[in-house]
Structure formats: structure tokens, C-alpha cells
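Peer 1: curious how this folds, go ahead:
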Amino acid sequence: MAPTQEGQQNQAGRHQEVGHKSLLQSDKLYQYILETSVYPREPESMKQLRELTAKHPWNLMTTSADEGQFLNMLLKLINAKNTMEIGVYTGYSLLATALALPDDGKILAMDINRENYKLGLPVIQEAGVAHKIDFKEGPALPVLDQMIEAGKYHGTFDFIFVDADKDNYLNYHKRLIELVKVGGVIGYDNTLWNGSVVAPPDAPLRKYVLYYRDFVLELNRALAADPRIEICQLPVGDGITLCRRIS
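Peer 2: Just a heads-up that it's a prediction; the model follows:
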């Protein structure tokens, strides 16, 4: 039986009430996943950074612990060595990546706010992986344009993770598809956007969720239609879409 409009609105409302980034409807089930398979295996440095970030007023911007675990394993599975991250915040996903890479692995990390990154940097340094990170403060698009113009970076990245301004996701994709290698992976975070992608037009969404929803919907349509990639959209965290470049 198809859900009624009232049922859809109630469901959308529940997404707004959940105190974590998971799309699971049951808080208890999500807590079970965390306590059973995530927290017991979470590196001490990631736990420390997660708890530090939880005290920050913008803590909802951080990557969830289950997604951090997923990224860490994914990078090991694809033997990633040269990676990029657009949108760093305090560095939880960055730390998950750095811990997964070999000692000579590299991460080009970009964010418009160095102060947030500096909050997590002592933890990253203590974990012994800061040497893998090249942090650049400022908008990513000009840097990507410079890299493309230089020519030598084409097809050199094994993995790229994007968790930044949703209204620029398509602009990022137009550039990143040239920089990731054939067989490499781009991960776009928040592609289910608080569940709002299926919420009715009059659903009681927070202003920032409503503002970015159309950009996320546009991205999802574009990725599904892009013949240069294979995609897999996963309900981990707030939704992550993996794009494997095939041409």
C-alpha cells in the first residue's frame, strides 16, 4: 500500500528529530550498530577526535562514526595511496583516511576554515599521520582548475571524498572526473540529505535542508546519467554515493 501524504510528512518529521546523522528510523538499532561493530573497533585517535568534535557548536557537520569506519575499510580494499578530500571540518573522515593509507600515502585536503581543522590537528599529529596530509585553506574550485590546467594531475587520484558545499557538488564532479584515475573512486557525502530527497514539497524541513535539497537531487540525477562512472548509493550516515570511473 502506498504511504499517505500524512504518513510521508510524519516520516519526514521524524528525520528532523533524530539526533544523529543516520537515516535509520530506529535510534536503538543505530546505537546497536555503533556499540556492536563501530565503537569496539574504532581507533583511539578517532574516538578522541569524535568526542572532541561533539563539543563543537557545528558538530552535525562531522562524518558519522559508522561512515568513518566504512571509508577506512574502503580505502584499504582499493589499496588507495593518493587521495583528495574536499570539506575537512575538524578532520574525522580525514583521520579515517590517513590511518588507512600506507606510510607514503598522500591526502590533498581542502577546506575554507583552517580554524576547525586546527582543532583536530593535534589528535592527527599524535596519531602519527599528519605527514600524509597537505592542507590547503580556501575554496577548492580554483585549486582544481589549476590542477587541471597543469595537466600532470589528470587521472592520478585513487580516491576523492567530497563533503562540502552541496550547491557546488556538480561543479566539483565536472573537474574531479578528470583527476580521478580510471578504476578510481569518488565519494559524495550527504546524497540522501536528511531523508529530504523523498519528502513532500510542504514537509517541515529546516531552512538549510530545504535550501540544498534541490542541489542534491540534481546531483543524484546527474550521477545516475553519467556514462563515465558506475555508481552505488549507500544509506550510510546521511547517504554516500560512490562513483567508480570507468572511462
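Peer 1: from here on, contacts and neighbour counts on C-alpha atoms
Peer 2: Will do.
Peer 1: endpoints of stretch 220-237, how far apart?
Peer 2: With C-alpha to C-alpha, to the nearest Å as the measure, stretch 220-237 spans 16 Å from end to end.
Peer 1: again with stretch 96-110
Peer 2: 16 Å.
Peer 1: name the residues of it that come out as buried.
Peer 2: 96-101, 105-110 (16 or more other C-alpha atoms under 10 Å).
Peer 1: same deal with stretch 168-182?
Peer 2: Those buried within stretch 168-182 under the rule 16+ other C-alpha under 10 Å are 169-170, 172-173, 175-182.
Peer 1: mind putting these in TSV, distance to Phe159 and secondary structure included?
Peer 2: Output for these, formatted as TSV (distance: C-alpha to C-alpha, whole Å; DSSP: H, G, I helix; E, B strand; the rest coil):
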residue	distance to Phe159	secondary structure
Tyr169	16	helix
Leu170	17	helix
Tyr172	14	helix
His173	13	helix
Arg175	14	helix
Leu176	10	helix
Ile177	11	helix
Glu178	12	helix
Leu179	10	helix
Val180	7	strand
Lys181	8	strand
Val182	11	strand
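Peer 1: nearest to Arg41 among these?
Peer 2: The closest of these to Arg41 turns out to be Val180 (C-alpha to C-alpha; 29.8 Å).
Peer 1: now do the contacts for Leu49.
Peer 2: 90-92, 120, 123 (C-alpha atoms under 8 Å, 6 or more residues apart in numbering).
Peer 1: in what helix or strand does it lie?
Peer 2: Taking DSSP states H and E as the definition, Leu49 sits inside helix 44-53.
Peer 1: so after that helix, what's the next helix or strand?
Peer 2: helix 65-77.
Peer 1: returning to that earlier point: write the ChimeraX selection for whichever of the contacts of Leu49 are buried.
Peer 2: In ChimeraX, this line selects whichever of these come out buried by 16+ other C-alpha under 10 Å:
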select :90,91,92,120,123
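Peer 1: one more to put side by side:
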Amino acid sequence: MNGTPPDDDLKTLALPPDQYRYLLAQAEPPTGPQCRLIERTRALGQVAEMRVPHEQAVLLTLLGRLTAARLVVEVGTFTGYSTLALARGLAPGGRVLTFDVSAEWTGIARTAWREAGVADRIETRLGPAGETLRELPEEPVIDLVFLDADKAGYETYWELLVPRVRPGGLILADNVLYAGEAADPGATGNGAAIRRFNERVRADTRVESVMLPIADGLTLARRTDPADTAPGAGVLL
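Peer 2: Down below sits the predicted model:
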């Protein structure tokens, strides 16, 4: 049966603090460098909310390992917590290219990366990502992408990166619920930008995707192989 699942399929929980602490306890605990980076980020004040939560960082590391990622592209470094997680999931010889506009925040990140022993796997590129991403090779060689930057730029970054992701590679987009605003047809600002982005991803035949209720919403998209949709593809004889 096609169409929208009924509301009684709803199983997603709004977690109270005690249940969230239980969930977090099931994840690999943060390392010493990760704990120190969390504290340095908290000291920045309200902007600290841009750091991905630890359980999401653990997922990023796991997805990197599952894809045997050798080239990861991250758009939106902030203080580097997600970057560190991505670097920990790299295959031997792999690297993370991370794009941001803030020398201050990426300076905090570099200290943490050195403490964690992953600095040699990470390359930072400063400047507007809509420009710097165009400098990447056009060949589809990226194994994993993580988008977590300005929401109005998501559609541009998506179009620049999807053709550069190898078949079977992953594109992850953070904050796709945007505190629930993306579900509102009357959303404005960033909420409206995310809503448009979600519609574009859902309609994109180059990927298969699912939106997960992790943190503020995480879209997980797999780059499909053009051969998958060729005549006769998927036919069992």
C-alpha cells in the first residue's frame, strides 16, 4: 500500500531527561579530548548549541566505519566536535575536508584535534562554502558528506556535492526538523529554507533517503548507482 502511514504508526519518543541519559549511556563514552572540547564549547555561551550531541557524534564515527570512508566532506566545522568524530571513523589513510568561515571557532577545533591525535587526518578550508566547494574535483569520489552549516545554503551545498559522491556513498544533513518549524507550511526564515531543502531531497532521484528523529533531525541519504535504474536492473532471473 502506498501513501502516508497512519498516525498510529507513531513510535518516536520525546525523551525526558532521565530517558535521554539512559540513551546516552548506551553510546561509547566521550574520550578525554572530547570532554575537554565539550567544556570549551560550552564556555562560548549560547552558540554552544550548534555542537552536535555526543550520541550523534558516535553515529557519525560508526557511519564512517561502515562505509570505510577515505574521503569525508563536512560543511560547517564550528568547534570541531563532529569533525573529530568523522576523523575517528576514517579508513586508514583517509581524510576529512571541513569547510567553515570562522578562524576563531576552527582554532578551538584544531587544539582538540591535536589532543585527540587526529589533526593529521583533517584539512580545514575557510571561506564561503558556496565558493570553496566548487574547488573540489568533479569526480564522484567522496564517501561521506555531513551538512551542518547555514540552513539557507543547504540546497546549494547539496547540488554541489551530490554529483561528487560515489555510488553507495552517504550524504547526511543535520537540523532537518529545525525545532519542528520545518513541518509548518507557513514557516519563514531558516525553517522555510529547511522545508524547501527537505522537499528537494525527497524528490531527488539520485539518492534514496530517510529522515531520522536524532537530535534536531538528521537526513541520511545514499547516492544511488545510475545502473540501479537502468532497464532490467533489479530483475531476478
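Peer 1: coming back round to it: could you dump the contacts of Leu49 of the first structure into a markdown table with secondary structure and distance to Leu23 of the first structure added?
Peer 2: Converted to a markdown table, these look like this (DSSP: H, G, I helix; E, B strand; the rest coil; distance: C-alpha to C-alpha, whole Å):
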| residue | secondary structure | distance to Leu23 of the first structure |
| --- | --- | --- |
| Thr90 | coil | 22 |
| Gly91 | coil | 22 |
| Tyr92 | helix | 20 |
| Gly120 | helix | 26 |
| Val123 | helix | 29 |
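Peer 1: what's the closest of the contacts of Leu49 of the first structure to Met84 of the first structure?
Peer 2: Closest to Met84 of the first structure, out of all of those and judged by C-alpha to C-alpha, is Gly91, at 12.7 Å.
Peer 1: just give the nearest non-adjacent residue to the aligned residue in the second structure for that closest one, would you?
Peer 2: Correspondence of Gly91 of the first structure to the second structure, assessed by TM-score structural alignment: Gly80. Using C-alpha to C-alpha, 6 or more residues apart in numbering and skipping the chain neighbours, the partner closest in space to Gly80 of the second structure is Ala109 (4.5 Å).
Peer 1: ok, the counterpart of Leu161 of the second structure in the first structure - contacts?
Peer 2: In the first structure, Leu161 of the second structure lines up with Leu176, judged by TM-score structural alignment. Contacts for Leu176 of the first structure (C-alpha under 8 Å, 6+ apart) come out as 144, 160, 186.
Peer 1: in helices only, show me those.
Peer 2: Leu144 (DSSP state H).
Peer 1: reformat the contacts of Leu176 of the first structure as JSON lines; add neighbour count and distance to Ala150 of the first structure.
Peer 2: Output for the contacts of Leu176 of the first structure, formatted as JSON lines (neighbours: other C-alpha atoms under 10 Å; distance: C-alpha to C-alpha, whole Å):
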{"residue": "Leu144", "neighbour count": "17", "distance to Ala150 of the first structure": "10"}
{"residue": "Ile160", "neighbour count": "25", "distance to Ala150 of the first structure": "19"}
{"residue": "Ile186", "neighbour count": "26", "distance to Ala150 of the first structure": "21"}
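Peer 1: and the contacts of Leu176 of the first structure, which is closest to Ser45 of the first structure?
Peer 2: Ile160 (22.2 Å).
Peer 1: contacting residues around the aligned residue in the second structure for that closest one?
Peer 2: Alignment note: Ile160 of the first structure maps to Val145 in the second structure; criterion TM-score structural alignment. Going by C-alpha under 8 Å, 6+ apart, Val145 of the second structure touches 72-75, 161, 165, 170-172.
Peer 1: with Pro226 of the second structure instead?
Peer 2: So Pro226 of the second structure contacts Arg206 (C-alpha under 8 Å, 6+ apart).
Peer 1: go on, Asn220 of the first structure?
Peer 2: With C-alpha under 8 Å, 6+ apart, Asn220 of the first structure has these contacts: Thr191.
Peer 1: what residue in the second structure is paired with it?
Peer 2: Residue correspondence to the second structure (TM-score structural alignment): Asn220 of the first structure is matched to Asn198.
Peer 1: cool, and Val236 of the first structure?
Peer 2: Aligned partner of Val236 of the first structure by TM-score structural alignment: Ile214.
Peer 1: if I look at the nearest residue in space to Asp158 of the first structure that is not next to it in sequence, how far off is Tyr208 of the first structure?
Peer 2: Nearest residue to Asp158 of the first structure in three dimensions, chain neighbours excluded: Gly184, at 4.7 Å (C-alpha to C-alpha, 6+ apart). According to C-alpha to C-alpha, Gly184 of the first structure and Tyr208 of the first structure sit 31 Å apart.
Peer 1: cool, and Asp163 of the first structure?
Peer 2: Distance from Asp163 of the first structure to Tyr208 of the first structure, by C-alpha to C-alpha: 15 Å.
Peer 1: over to Gln8 of the first structure?
Peer 2: Computed with C-alpha to C-alpha, the distance linking Gln8 of the first structure and Tyr208 of the first structure is 20 Å.
Peer 1: those two: which has the busier surroundings?
Peer 2: A side-by-side neighbour count of Gln8 of the first structure and Tyr208, using other C-alpha atoms under 10 Å, places Gln8 first with 16 against 8.
Peer 1: show the contacting residues for that one.
Peer 2: Per C-alpha under 8 Å, 6+ apart, neighbours of Gln8 of the first structure: 199-200.
Peer 1: now do Ile112 of the first structure
Peer 2: 87, 137-139.
Peer 1: trace it over to the second structure, please.
Peer 2: So Ile112 of the first structure corresponds to Val101, using TM-score structural alignment.
Peer 1: re the thing from before, who are the contact partners of the residue nearest to Gly80 of the second structure?
Peer 2: By C-alpha under 8 Å, 6+ apart, the contact set of Ala109 of the second structure is 37, 77-81.
Peer 1: now the strands for the first structure?
Peer 2: Secondary structure of the first structure (DSSP state E): strands at 82-86, 106-111, 133-137, 157-162, 180-189, 229-234, 240-245.
Peer 1: can you list the ones you listed in JSON lines and add distance to Ala199 of the first structure?
Peer 2: Listed next are those as JSON lines, based on distance: least, C-alpha to C-alpha, whole Å:
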{"stretch": "strand 82-86", "distance to Ala199 of the first structure": "27"}
{"stretch": "strand 106-111", "distance to Ala199 of the first structure": "30"}
{"stretch": "strand 133-137", "distance to Ala199 of the first structure": "35"}
{"stretch": "strand 157-162", "distance to Ala199 of the first structure": "24"}
{"stretch": "strand 180-189", "distance to Ala199 of the first structure": "19"}
{"stretch": "strand 229-234", "distance to Ala199 of the first structure": "18"}
{"stretch": "strand 240-245", "distance to Ala199 of the first structure": "18"}
